[in-house]
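> predicted model, plus sequence, below.
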Amino acid sequence: MKNISRYNFFFTVFIIFITFIFCLLNHKKGHNWGGDFSLYIRQASSVLNGTIENLVKSNSFTVQESSDHTFSPVTYPWGFPSLLTPVYYFSGLNYSVLKIYESIFFIGFLTVFFFSIRRKFNWIYTLCTITLVGFNYNYISYTNRVLSEFPFMFFSFLTLHFIKKLEVESKTNLGVQLPVAIGLLIFFSFYIRTEGIVLLFTLFIAQAANLKGNLKVDLFNIKQCLKLIIPYLIFLACYILSKAVFPTGFTSHFGYRNLVNLDRTITNVIFYKNQLARSVYPNLPEWFFWATIIFFLRGVVFRFRTDKAFLVFLASIVTVFLVWPFHESRYLFTIYPIFIYFVLQGLRTFRRRSALRWIVASIIFVYLGLTINQTFQATIDSFRNRADVIDGPESGPSQEMFRFIRNRTSPSDVIIFFKPRVMNLYTQRNSLMVYNDIENVRRKGNYLVIYSKAGKVCQLFLSPKEMSLNSNFKSIFKNNDFTVYKILN
């Protein structure tokens, strides 16, 4: 049995290692235009340079004066920028290093996820679950971006793992170390992404369920009650301390609550259903996706009593994403592993029926094969094009334009650009995204930068002829992708 256990562990380590190699092989030079990454990096830089106040002032101006005020908070939660600071300190704006850092968090999540589910399956199902998540190309391709999803997944699932341990240890002699660790982890998950607050609710429900089934807990015993509330006290203390150290600009997220309505929720339901179907496998017929939903629901029923933490966390975070007025496919990253886990739990319930055993095995085998094949083919294509630079701020024309802005404009100038946070990062100039009115462009900016490939996306796009007829705009720089106009007032 020890040899079997050793082989199981070896295969799991091998799968996780291969996942890491796939991540590295899919990394390309540069970064996409995005925008979120630039604010994360600027926040990390401001921590190192002691310029947090300047950052808040600059990005407040960018958000408040742009045509769209909802494209960015004043600052993101400071957890992820804090994680970036040591890497940024030693490597600077080196995307290759930052992407490896992202990959390490993804691998860390897979490791935590393995330890969370290994006793809930036999080793074959555990290995299949880790493979389906780790080899999913959506995850692998996203390690090519500097975003907070993978650190959030790592700390969230580590918290869930410890909450499960709390359920077990509360039936014996519970010490204070575990409640303290859970409080710290919940806070830091929240400090990476605000939806991490649902972990507090997950903990509360898990504790309530334990109290109901654990007659040894004496609620009139001060020591036992204190152990129950330690995580909440730690969370509150950390939050108060963080407010004293960092500005809470990320709470501007809550100003969007007036945008919450039924129509947006319905739109989100349709969007996430389609995105989840693509995550399962993009080229399979829709009936296959609905079949996985049936298996998922069967798995939920089968594990309802034993996987309370997973289920409460899943239900809570799905609710947040459905009512939140914005949607992104990457928001599903935290949901998909739990979804796949319950799908396989649902399939597992059929194994006792010999007539269905081979059908279940065939479904899992086909799904694994398709997932691995998709990632393998995409990795080959990516490796063949590894010398290419991503169309973004690191491309040759972009770097040429940024150099011009740095050298030919003054620090007090305002640059109108379709990605103002990226302009801030690369040129240290205040920048606005203004696209609704040419008079607003003229009134608010000193320079206008037009990116030809973006068309009318987030920029006032006029043809060179139209611009030449307007005496307020003078072309002073042009390359293959960009035209820079000086605004004459």
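Now that the structure is in, tell me what you want to look at. Residues are numbered from 1 along each chain as shown.
> make it CA atoms for all contacts and neighbour counts henceforth
OK.
> what's the distance between the top helix by length along the chain and the middle of its chain?
Counting residues, the longest helix found in the chain (DSSP state H) is helix 354-384. Centroid separation for helix 354-384 versus its chain: 25 Å, with C-alpha atoms, centre = their mean, to the nearest Å.
> all strands for the stretch 351-489 of the chain, in order.
Along the stretch 351-489 of the chain, the segments classed as strands by DSSP state E, counting those that start in this stretch run 414-416, 430-432, 447-451, 473-478, 482-487.
> let me have the ones you listed in JSON lines, extended by mean neighbour count and distance to residue 287.
Below are the strands of the stretch 351-489 of the chain laid out as JSON lines (neighbours: other C-alpha atoms under 10 Å; distance: least, C-alpha to C-alpha, whole Å):
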{"stretch": "strand 414-416", "mean neighbour count": "26", "distance to residue 287": "47"}
{"stretch": "strand 430-432", "mean neighbour count": "28", "distance to residue 287": "46"}
{"stretch": "strand 447-451", "mean neighbour count": "24", "distance to residue 287": "42"}
{"stretch": "strand 473-478", "mean neighbour count": "16", "distance to residue 287": "51"}
{"stretch": "strand 482-487", "mean neighbour count": "20", "distance to residue 287": "46"}
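> residue 156: what's it in contact with?
Residues counted as contacts of residue 156 (C-alpha atoms under 8 Å, 6 or more residues apart in numbering) are 185, 186, 189, 196, 199.
> typo on my end, it should be residue 346
So residue 346 contacts 295, 296, 297, 298, 299, 300, 302 (C-alpha under 8 Å, 6+ apart).
> which residue is the nearest non-sequential neighbour of it?
Nearest residue to residue 346, sequence neighbours excluded (C-alpha to C-alpha, 6 or more residues apart in numbering): residue 299, at 3.7 Å.
> included below, for side-by-side comparison, is a second structure:
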Amino acid sequence: MAALVLIFLTLAGAALTADLPPDGDDVSYITLAQSLASGRGYVNPVYPGDPPELQYPPLFPLLLTPLISAFGQNLFLLKLIPALAGALALIAVFALLRPRLGPDRAFLIAALTGTNGHFLSISTRIMSETTYVVLSAFALLLVRRAAEEGGARTAAFAGLTIAAAIYARTIGVALVLTGCAALLLRRRRREALALAGVVLLLTSPWIWRSIALRNSYLFQLFDTPLPVTDGHSGPLLWPFRLLYNAPRYAGKVMADLFFHPFLTDIDPYQPLKIALSLTLTAGIAIGLGVAVREAFSVQRSAFSVQNADATLLYLLTYVGICLIWPYHDARFLLPVLPFLFEHGLRGAEAVGRRIRLRRLAGEAAGLLTVVGLAGCVSIAHDNRVQFYTDEMARYREACLWVQERTSPEAVLLCQKPREAAFWSGRRAWWYTGSQPAAEVLATARRTGATHLLINDFPIAGINLAERFSAVLREGAPHFRPVHRTAPPRVTIYEIRLE
């Protein structure tokens, strides 16, 4: 196990850079940690007025805060936290799986996880997934101990760990359902009550705050509509979300998870990788079916629980929540990646017995390890190249101009406010380009905006320059260009409200 951790840390060290990727939550976590370090509290320092932050739970920014207080925006040091958490996650996964699967199979699954390209990529970014994996694995270990040996104290410690996991990532609520179910199936009612009570006591302030003020991940689960539902939302329409998300998870998302960074939208081998991901999904489904059949059985109309391990219940609950979540992404499945490997190997063994290929599971594991290691090497190589080239380099250049040439009270309207605030040191506000001139000026008055950043290239499919041309025709006297970058161009406009 020590050798695996050393290999992982070596790969992570090769992939670490003092830069940020063009997209992701990295900047959000940094700005929230800066807010905590400055004593403003857990508020969003990007937007004028310091509105309360509801989208991102506070544990991971809290972990970043001491480093930011001591060393400022040292991105390399900040990235050490998720990288070290990734190494701890491998140890936690091994400790969780070893009692049930044995040391050899537990090590194999930890090795498959540690050499997965997507796992390494997230571990070398300022993201909370690896921290959550450590907490969730430790929580499941405590739940299992409470289920097998009893003890309200152990269950309470499990509840404490689950609460920490929820404060790391909102989907940690799956651990509450899993923990209580695993304990109740073993007739550990007192332990289930202790676990639920501790979690409720510790997390209710954050959950109720999120529900009351909206715009949280929990609120999105209930409120975000899908195109197929004609703009409607709510729990009654969750089956439509499941039907909408399931094929995407089985195809593109699983391909991203297992073949990152080799899958792109213009990759000529994309159909092959989608086919392979569907095969992997089928193998995992077969393995899950075998595990469920072994855990639960109905004999003479009596339901019995033989081996309902908490990890099996957790995987089913977690994936179920992902399937009804408004969005889909490979990193959403990263916290259950070890369990996907576990049941994928189980499925390969079941298929291998049927087709008389007993080594199918071993060959599949070897193939995934080779692909994963190649992905890790590719990520380490690609990360040596500057993230921001061409378009985003111009965007950062424009933000640095704002930092040098405007007063500290300046406020920006732009398409990427968090990144703009990070680079320019100024407040920023969303601007999508779809508003007419009068509405843009009203937003500027409300937020105190002084400048507009207009990109003449698409960001998330939106070219603000194309949309802004109509606004410029309507309110030309109110918008004065003060700086243009070299092509691909970003134009900075000064807003004149008088």
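That came in fine, so what should we check first? As the structure is a prediction and not an experimental result, all values here were calculated from the model.
> follow-up on the earlier one: what's the longest helix of structure 1 packed up against?
Counting by 3 or more C-alpha pairs under 8 Å, 6 or more residues apart in numbering; DSSP states H and E, the packing neighbours recorded for helix 354-384 of structure 1 are helix 2-25, helix 123-134, helix 137-142.
> between helix 2-25 and it, find me the angle.
Angle of helix 354-384 of structure 1 versus helix 2-25, following axes from the mean of the first three to the mean of the last three C-alpha atoms, to 10 degrees, is 40 degrees.
> from residue 240 of structure 1, how far out is the residue sitting nearest the centre point of structure 1?
In structure 1, the centroid-proximal residue (C-alpha atoms, centre = their mean) is residue 149; its distance is 2.1 Å. As judged by C-alpha to C-alpha, to the nearest Å, residue 149 of structure 1 and residue 240 of structure 1 stand 25 Å apart.
> for residue 43 of structure 1, same thing?
From residue 43 of structure 1 to residue 240 of structure 1 the distance is 20 Å (C-alpha to C-alpha).
> and residue 47 of structure 1, by the same measure?
Using C-alpha to C-alpha, we find residue 47 of structure 1 at a distance of 19 Å from residue 240 of structure 1.
> can you check residue 80 of structure 1 too?
Distance from residue 80 of structure 1 to residue 240 of structure 1, by C-alpha to C-alpha: 18 Å.
> what of residue 343 of structure 1?
Counting by C-alpha to C-alpha, the gap from residue 343 of structure 1 to residue 240 of structure 1 is 40 Å.
> re the thing from before, so which of the contacts of residue 346 of structure 1 is the closest to residue 114 of structure 1?
Using C-alpha to C-alpha, residue 299 comes nearest to residue 114 of structure 1 of those, at 18.0 Å.
> element containing the aligned partner of residue 180 of structure 1 in structure 2?
Matched across to structure 2, residue 180 of structure 1 falls on residue 156, judged by TM-score structural alignment. In this structure, residue 156 of structure 2 sits in helix 152-168 according to DSSP states H and E.
> who's in contact with residue 62 of structure 2?
Residues near residue 62 of structure 2 by C-alpha under 8 Å, 6+ apart: 33, 36.
> you'd agree it is in a helix?
Yes. Read with DSSP: H, G, I helix; E, B strand; the rest coil, residue 62 of structure 2 is one of the residues of a helix.
> what sits closest to residue 289 of structure 1 if chain neighbours are left out?
Leaving aside its chain neighbours, residue 289 of structure 1 sits nearest to residue 277 (5.8 Å; criterion: C-alpha to C-alpha, 6+ apart).
> that older thread, and residue 43 and residue 240 of structure 1? which has more neighbours close in?
More neighbours surround residue 43 than the other of residue 43 of structure 1 and residue 240, with 26 against 11 (other C-alpha atoms under 10 Å).
> tell me if that one really is in a helix.
Yes. Assigned with three-state DSSP, residue 43 of structure 1 falls within a helix.
> trace it over to structure 2, please.
Alignment note (TM-score structural alignment): residue 43 of structure 1 maps to residue 32 of structure 2.
> can I assume that match is in contact with residue 63?
No. The pair residue 32 of structure 2 / residue 63 is not scored as a contact, 11.0 Å apart, by C-alpha atoms under 8 Å.
> across to structure 2, which of the contacts of residue 156 of structure 1 hold up?
Contacts conserved in structure 2 for those, using both residues aligned by TM-score structural alignment, their matches' C-alpha atoms under 8 Å: 185, 186, 189, 196, 199.
> and which of these is nearest residue 316 of structure 1?
Of all these, residue 316 of structure 1 sits closest to residue 199, with 8.6 Å by C-alpha to C-alpha.
> just checking, that closest one touches residue 185?
No. Applying C-alpha under 8 Å as the test, residue 199 of structure 1 and residue 185 come out as separate, 9.3 Å apart.
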